[in-house]
Every structure is written in structure tokens, then in C-alpha cells.
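1. okay, sequence plus prediction incoming.
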Amino acid sequence: MNIIKEYYEKKYSKLCVLADTEKCKTTLMRNNDTGQLVVKKVMNKAAFSVYEQLKLIENKNLVKIFDCYMDDDKCIEIEDFINGRRLDDYITNQKLNYNQCIQLTVDICIALEELHKVGIVHRDIQPKNILISNEGTLKLIDFDISRKQHAGQAKDTELLGTAGYAAPEQYGFSQTSDKSDIYSIGIVLKEMCQKSNVSADEKLKDIINKCTQMDPDNRFQNVKQLKDTLLQCRHLEEENNAHISDSANGANKNQIMDRAEKLPPITFRYVVKTIPGFRSGNFLYAMFAILMYGTIIFAFGRTPFNKEYVNVSMYNKVVASALYVTSFIIPYMYLTNIADIARRFPKKTFKNRWLGYVYQIFAGGIWLLVIITLILLILR
């Protein structure tokens, strides 16, 4: 028996078959040691080279690939199980607004940027291959027909893709490229707007039209260019909303809150999964993160217990220790955006972005000054 295959058969227990098609068999598995749910996929050996590269990529909008190996002429791949809904179901059950359609499309671009950097074309961007996790994070999945671009090749050797979403070149006219994925993004964005009854303005219509040009050369040059254009479009929409005459109509707090981007509720699991070191789900990274954070917290928290504060009461030492740790945790949470905390605070807008940076530094400095002052008063 294949040693690697034997190792994984002992490591995971089969729960149920999720799908079994001619091209791929997908099974839900459980890690016997940790209880973690994973997905096992059995595919054609041609997928091995793509998944070998994918397992090296860390990106919040790509499903995490844990490992892959060959078993005879089959590629076996193990990936994270995403608890959530497919984009088509998500749109049906939760009508999106203008900015949500744009943000989801931006997230698709962020995922594809990583793939395109290493020369991988997804070739099957469609709502069924896009999941929205229970924490609200978009995840791109299913790389079964993804391929590496080959310089000098006139066209693909296999005609694959989903009708209605696949670019014209996927039907044998030329070799697929990152611009083929851009075509599919345009179709997905158009579908999101239509199903959510979002009225696309001229700017958004132009973006969709440019994505779906028949000639790849007339589309966006890369997904970064598309992403940047989408972000500009979202910014314009936010500015327009900000200038609606709320004050004249006596807009209340609830109306203003309705405009804000809806973020997932803060739960313990959600917070843990957004902490650097725990985001990938890699056990070794998590152990290293625990060791590192424990060392830092110990270093900050033990300061009030030094010999120089021998005359300070134990109660004051404990309070000062908590403040020391807080002075590290709060800025770190904001800078690394744990639980999307940076997006939860009310934003103060400036015409000049550098003024915004100065404001953030000033506000952060005041926060630290207050904590330091409290520590000094407690320990004196």
C-alpha cells in the first residue's frame, strides 16, 4: 500500500460522500486526533501540479489546501471544510446592496491575485464555486479544472468550463489566461446585481462590459486593475450616500447604521480565526503563535511585579499588569484587524489621506498616554 495513503487513511475517518461525479469524488472527513472537519477530493492526476502549488498559498479568500499526493493515476487532495453557503444560495437568501456586490467581487479578485501570481488560471469562476463562510468571509473553492499557463501554446488541450460563465477562449479559440477569469468575474458581478435588484450605475456597467469583452485584449489587464477600479466605484457610491440630505429629513441613527457595511457577529470562534497565527488553521502555526503571544503577554504583565514596586499593594499590581497587557493588545488588534475591529469603529473621513494617518497616530498616542498615566498613578 502507498505509505502516504496509509498515513492519511489512519489520520482521517470518512463521514459521508458530498459529491461523486465523473471528474471528482468529494468526501467529508474528520481528523481522528483533533476532530477537525476536512474535505477529501479524488481527481485526475493532471490536477496534482496545481494543488501542489496551492497548498503553499495562504490567503483568507482561498480555501486552505492541507496536502495532496498521488495514488496510482489519481490525485488525492485534503482541504479545509468551509461551513457556509454557496454564493448563489447566499444571494437568494440575503439581498445584497450596491457596496456588498462590489466588496464580494473585490474579494474574488484578492483570491485570484494569488493564483495568477504563480501562473494558475481557475477557469471555473461561478457562484457554485464561491462560498460565504458563517463568519462572512468569501472563499474561492474547486480548482479541479484549473491549469498552469504555458508560454507559446496556441490554445488549451481540453475545452472545460461552465457554460454562461466560461470565457469564449475556453471553447478552443485561444489559450486561457488570467483574463479568462476576469471574464467570469464580470458575469458573476452582473448576476449578483440582477438577483439582488441592485441598479448598476454607468460606472459599474462599464466595469461589467469591460470584463466581458469577447477579445481578451480589451478586458482589464489583470485582476489588480479590476480590483482597484471596483474600489474607486465603491468610494464614489459611499460619497454619494454621504451627501444625501439626511439632515434635512431628520435621518435617525438607525438609517445611518443601515448604510454601514454589515459585519459578522463577534463570537469566540470568529475572533480566534482572525488572530494572526490561527487564520490558516495550521496546527504548527497555532502552537508557535500561542508560544509567542504567551511570551509577550508575560513580558508585559510581569513588569509591575518587579522588586522596585515591592511597596505597591497586590491589587494595584494586578490592575497595572492588566493595563500593561492592554497597552499591547488593543493596538495589535487594530493593526492586524482582529475580528475586523478596524472596520467596526466609526470612520472619520479626510480629504487628504495623510491627514487621516496623522489623526490615527494622534488618537493612538492619546490612548497610550492615558494608559501609561494610569499605570504610573497606580504604581507610585
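-> Arrived safely.
2. from here on, contacts and neighbour counts on C-alpha atoms
-> Will do.
3. hey, where'd the helices end up in the stretch 201-350 of the chain?
-> 202-211, 223-242, 246-249, 253-259, 268-273, 283-301, 314-336, 341-344 (DSSP state H, counting those that start in this stretch).
4. out of the ones you listed, which comes closest to E158?
-> The closest of those to E158 is helix 202-211. By Cα to Cα, the value is 23.2 Å.
5. buried sites along the closest one?
-> 204, 207-211 (16 or more other Cα atoms under 10 Å).
6. check the offset of that helix from the chain's centre.
-> 24 Å (Cα atoms, centre = their mean, to the nearest Å).
7. report all helices and strands that that helix contacts.
-> If contacts are counted by 3 or more Cα pairs under 8 Å, 6 or more residues apart in numbering; DSSP states H and E, helix 202-211 sits against helix 178-195, helix 223-242.
8. included below, for side-by-side comparison, is a second structure:
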Amino acid sequence: MSFYKTISVLNEDHEVYLVRHQNTQKIYVKKILTIYNKQVYEYLKEHPIAGTPRIIELCEEDDHLILIEEFINGTTLQEMIDQHICSVSDIRNYLIDLCSILHKLHSHVPPLIHRDIKPSNIILTEEDHVILLDFNAAKYSSASKEADTMLIGTKGYAAPEQYGFGSSTPQTDIYAVGILCKELCASVTPACHSFDAIIDKCTQMNPADRYASVLDLKSALESSDSPGLTAKADVKSFRSFLPPGFRTGKISHMFLAIIGYALSLWLIFAEAPSGYSLPHLIIRRTTLFLMLFSVIGTTFNYLGIQRFFPLCQSRKWPLRLFGILLADIALYTLFAIIGGLFEYLVFS
């Protein structure tokens, strides 16, 4: 382990560091674990699983395990949730890929249960590949059916059996995938209801009422892409149709929105050029309305319009903001040109 030199701290509380091998100059992640299952990490080192970081070295000292694993650059699902940049198709694809990784773990005899599936433990690479991290809580499913004696995992994502109501099984991970799906759907605008039935089945209190396997869950996710189903589900909520500022139902948002819309309407109707007929004035004000409100709609992603502009869905904030600005300018200019041409053709 002396060959690895620490170059930065990734997470001081959890003792996670970025290190460089002094001979090869390659970058790795070093973890010092106090809660772990050595057998799990030994298995992952000897049998690397696609979609998980490769274990390079491990060394047990006293009451902790020193782990050197592959460094994977990317964006966590937690960051994507915080930035509200997932689309419905993204959610489906990411969860399908996650199910494929879990299937490899659960196919081990006995099944290997991750037990800590959450957005911060899932990374998306620049190629949009899903990587499942942190096997600190992982354990082999026991045939003895003995209840878990302590919670190892994350509250909110841990299944009921992780609180001592039963033993961890593949259905434990399926429960967490359901909670993850719910979190991802909550970050989508407009409200996403495409996976409501899947979430409900994943998160049943009784493990026997959940999907029998991650392959069954994967099949359900794939089937949710049937024609027309997603579009209908995504607009299920009445709030999805409300203008920006009114969709959340928060008083502060609505108050600011009313002020913004009032100012926009004042700008539209304040212009009263002389010499214009009523039809001409109506067309001109309609054009101004479309120009201004297209910018509002794009900026606040009304009915998910940003999905039509690739840069608006970037995982990098600067690119995303630049994409929104370009989309605003494009739509503003488009309606200005259309309105101008219409005026010219009708009144010239």
C-alpha cells in the first residue's frame, strides 16, 4: 500500500481518497473501511463484474480494510436529481442497466446483495454507462432466514427487513431500486407517472409481494416503453399543464410568477403604435406574447420542452445553462421572424 500516494481527499468523513501509484502514475481510489465484508471484496477482486469498479488491492489491518479500487470519473445520479436533468427515457435506461448489474450479483450462489442502492452510489460515465459503487454494506443472502440484526444501509432506501424484520434477499435490492425510481421521477418536469405501478410493486412491505427477481423488474421497465404509454402518463397530473410558478403549488413561487406575468403582459399591451388597424395590432401583440412566453416556457422547462434541445439536458451546469440560453434565443427569434413575415404578407 506504500506505493499509493494520496493526492486529494474525496470524502474525509468516510476516509475516501484519490491516490496515485508512484510507479505507474495511474490514479485510483483508496478507501479505509470499518464496516465491510472481506469475502465480498475478495470475490469482486477475483471475479470483476461489469458495471462495478475493479478492486485492485485490499489489505486487512486490525479492525479495518484498506481498499484500492478503480477510479471512475462521471456524474452521480444524486447530482442529476439535484439538477433536474433526467428525462423519462433516461430513467428507464439507467434502471434497466442497473438491473443488469444486480442480476450478475444476485446470480452468485448464494446471492450477493448490495443493500445500499441510492443515487449517490450510482455513477454515470461520460459514455452514459451505469456504475454501481460502494459494497460496504453488501452481504451474501443467507438460507437460514435469520433477521438482519442491525441497519447497514441508508435510511429511506433500506427495505423493512434491513431494520430487523427479516433477512436480506434480492428483494431487498429491488425495494431500493423502487425508491430510487421514485426519486428520479420526482425530479422530472412535468411530473412523471410512467413507473407508478413498478414503484408500487418494488416497495411492497412484504418481500414476497415484490418482483421475484431483477430480471422480472427489468422486463417490466422495458415493457413500460410501449407506444403512447409514457406520453399519457407524463401528463397525468393536472399541475403539469399549469404555467411555470404554479406547478409546485408554493405560495412564494406563485406570487413571483404573478408579478412576472403581469410585467410581461404590461410590456405587450403598453406598446400602442399609431396608424395600426385592430387586426394588425392583434397580430403584433400575439407575436410579442409568443416571443416572451416562449422564453419563459423554455427557461422553466414547461411540459418538458427542454428535452428537444440536447444541450439543455447536459449533466454539466455551464453547458446546460448555455443550452437554455441558446434555446431561448432560438425560439424568441423564430417567433419574431414568423410574426414579421405574417405581418408583411397580410398588410404589405
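-> Right, received. Where do you want to start? Just so it is clear, the model here is predicted, and its values are computed rather than measured.
9. just to revisit the earlier point, adding mean neighbour count and distance to D258 of structure 1, write the helices and strands packed on helix 202-211 of structure 1 out as a markdown table.
-> Below are those laid out as a markdown table (neighbours: other Cα atoms under 10 Å; distance: least, Cα to Cα, whole Å):
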| stretch | mean neighbour count | distance to D258 of structure 1 |
| --- | --- | --- |
| helix 178-195 | 22 | 19 |
| helix 223-242 | 15 | 11 |
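10. I'd like these as TSV, with distance to A260 of structure 1 appended.
-> Shown next, in TSV, are those (distance: least, Cα to Cα, whole Å):
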stretch	distance to A260 of structure 1
helix 178-195	19
helix 223-242	10
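11. so which of the ones you listed is nearest K155 of structure 1?
-> Minimum separation from K155 of structure 1 across these (Cα to Cα) falls at helix 178-195, 12.4 Å.
12. what's the burial count for C99 of structure 2?
-> 23 (other Cα atoms under 10 Å).
13. ok, it touching L215?
-> Yes - C99 of structure 2 lies in contact with L215 (Cα atoms under 8 Å); the separation is 6.9 Å.
14. between the helices of the stretch 201-350 of structure 1, which one is closest to I375 of structure 1.
-> Closest among the helices of the stretch 201-350 of structure 1, using Cα to Cα: helix 314-336, at 5.3 Å.
15. which strands or helices does that closest one pack on?
-> helix 283-301, helix 341-344, helix 353-379.
16. spell out the residue ranges of the helices in the stretch 51-200 of structure 1.
-> 87-93, 98-117, 178-195.
17. next, the mean deviation of the first one compared to structure 2.
-> If you overlay the two and look at helix 87-93 of structure 1, the average distance to its match in structure 2 is 1.9 Å (mean Cα distance after the TM-score superposition for structure 1).
18. what range in structure 2 matches that helix?
-> Helix 87-93 of structure 1 corresponds to residues 77-83 of structure 2 when matched by TM-score structural alignment.
19. which parts of the matching stretch are buried?
-> 77-78, 80-81, 83.
20. from I32 of structure 2, how far off is N73 of structure 2?
-> Note on N73 of structure 2: its distance to I32 of structure 2, by Cα to Cα, to the nearest Å, is 20 Å.
21. S168 of structure 2 now?
-> 25 Å.
22. quick one: map V188 of structure 1 onto structure 2.
-> With the correspondence set by TM-score structural alignment, V188 of structure 1 lines up against L180 in structure 2.
23. so its match touches N121, yeah?
-> No - in this structure L180 of structure 2 lies outside contact range of N121 using Cα under 8 Å: 10.8 Å.
24. is it true that L138 of structure 1 touches N61?
-> Yes - L138 of structure 1 is within contact range of N61, at 5.5 Å (criterion: Cα under 8 Å).
25. comparing the two, which shows the higher neighbour count?
-> Taking neighbours as other Cα under 10 Å, L138 of structure 1 and N61 compare with L138 leading, 26 against 21.
26. not including adjacent chain positions, what is the nearest residue to the more buried one?
-> Leaving aside its chain neighbours, L138 of structure 1 sits nearest to I132 (4.6 Å; criterion: Cα to Cα, 6 or more residues apart in numbering).
27. what about H150 of structure 1, how many neighbours?
-> By the criterion of other Cα under 10 Å, H150 of structure 1 has 14 neighbours.
28. likewise for the one 10 residues further on?
-> A count of neighbours around L160 of structure 1, defined by other Cα under 10 Å, yields 15.
29. counterpart of it in structure 2?
-> Under the alignment by TM-score structural alignment, L160 of structure 1 pairs with I152 in structure 2.
30. how near is its match to L229 of structure 2?
-> Distance of I152 of structure 2 to L229 of structure 2, given as Cα to Cα: 37 Å.
31. re earlier: S168 and I32 of structure 2: who's more crowded?
-> Applying other Cα under 10 Å to S168 of structure 2 and I32 shows that S168 carries more neighbours, namely 29 against 19.
32. and that one, what's its match in structure 1?
-> Match for S168 of structure 2 (TM-score structural alignment): T176.
33. can you tell which of the helices and strands packed on helix 202-211 of structure 1 is closest to G301 of structure 1?
-> Proximity to G301 of structure 1 (Cα to Cα) singles out helix 223-242 among these, at 41.4 Å.
34. and that closest one, what does it pack onto?
-> Applying 3+ Cα pairs under 8 Å, 6+ apart, one finds that helix 223-242 of structure 1 makes contact with helix 98-117, helix 202-211.
35. now distance to Y357 of structure 1 too, for those helices, in TSV please.
-> As requested, those are arranged in TSV below (distance: least, Cα to Cα, whole Å):
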stretch	distance to Y357 of structure 1
helix 98-117	23
helix 202-211	29
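36. now for V19 of structure 2: which residues touch it?
-> Applying Cα atoms under 8 Å, 6 or more residues apart in numbering, we find V19 of structure 2 in contact with 4-8, 27-30.
37. one more time with 6 Å, if that's ok
-> Applying Cα atoms under 6 Å, 6 or more residues apart in numbering, we find V19 of structure 2 in contact with 4-7, 27-29.
38. write the PyMOL selection for whichever of these are buried.
-> Those of the contacts of V19 of structure 2 that count as buried under 16+ other Cα under 10 Å are selected in PyMOL with:
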select buried, resi 4+5+27+28+29
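39. pick the one among the contacts of V19 of structure 2 closest to H103 of structure 2.
-> Nearest member of the contacts of V19 of structure 2 to H103 of structure 2, counting by Cα to Cα, is V29, at 25.3 Å.
40. please name the nearest non-neighbouring residue to the closest one.
-> That would be L18: by Cα to Cα, 6+ apart, it lies 4.8 Å from V29 of structure 2.
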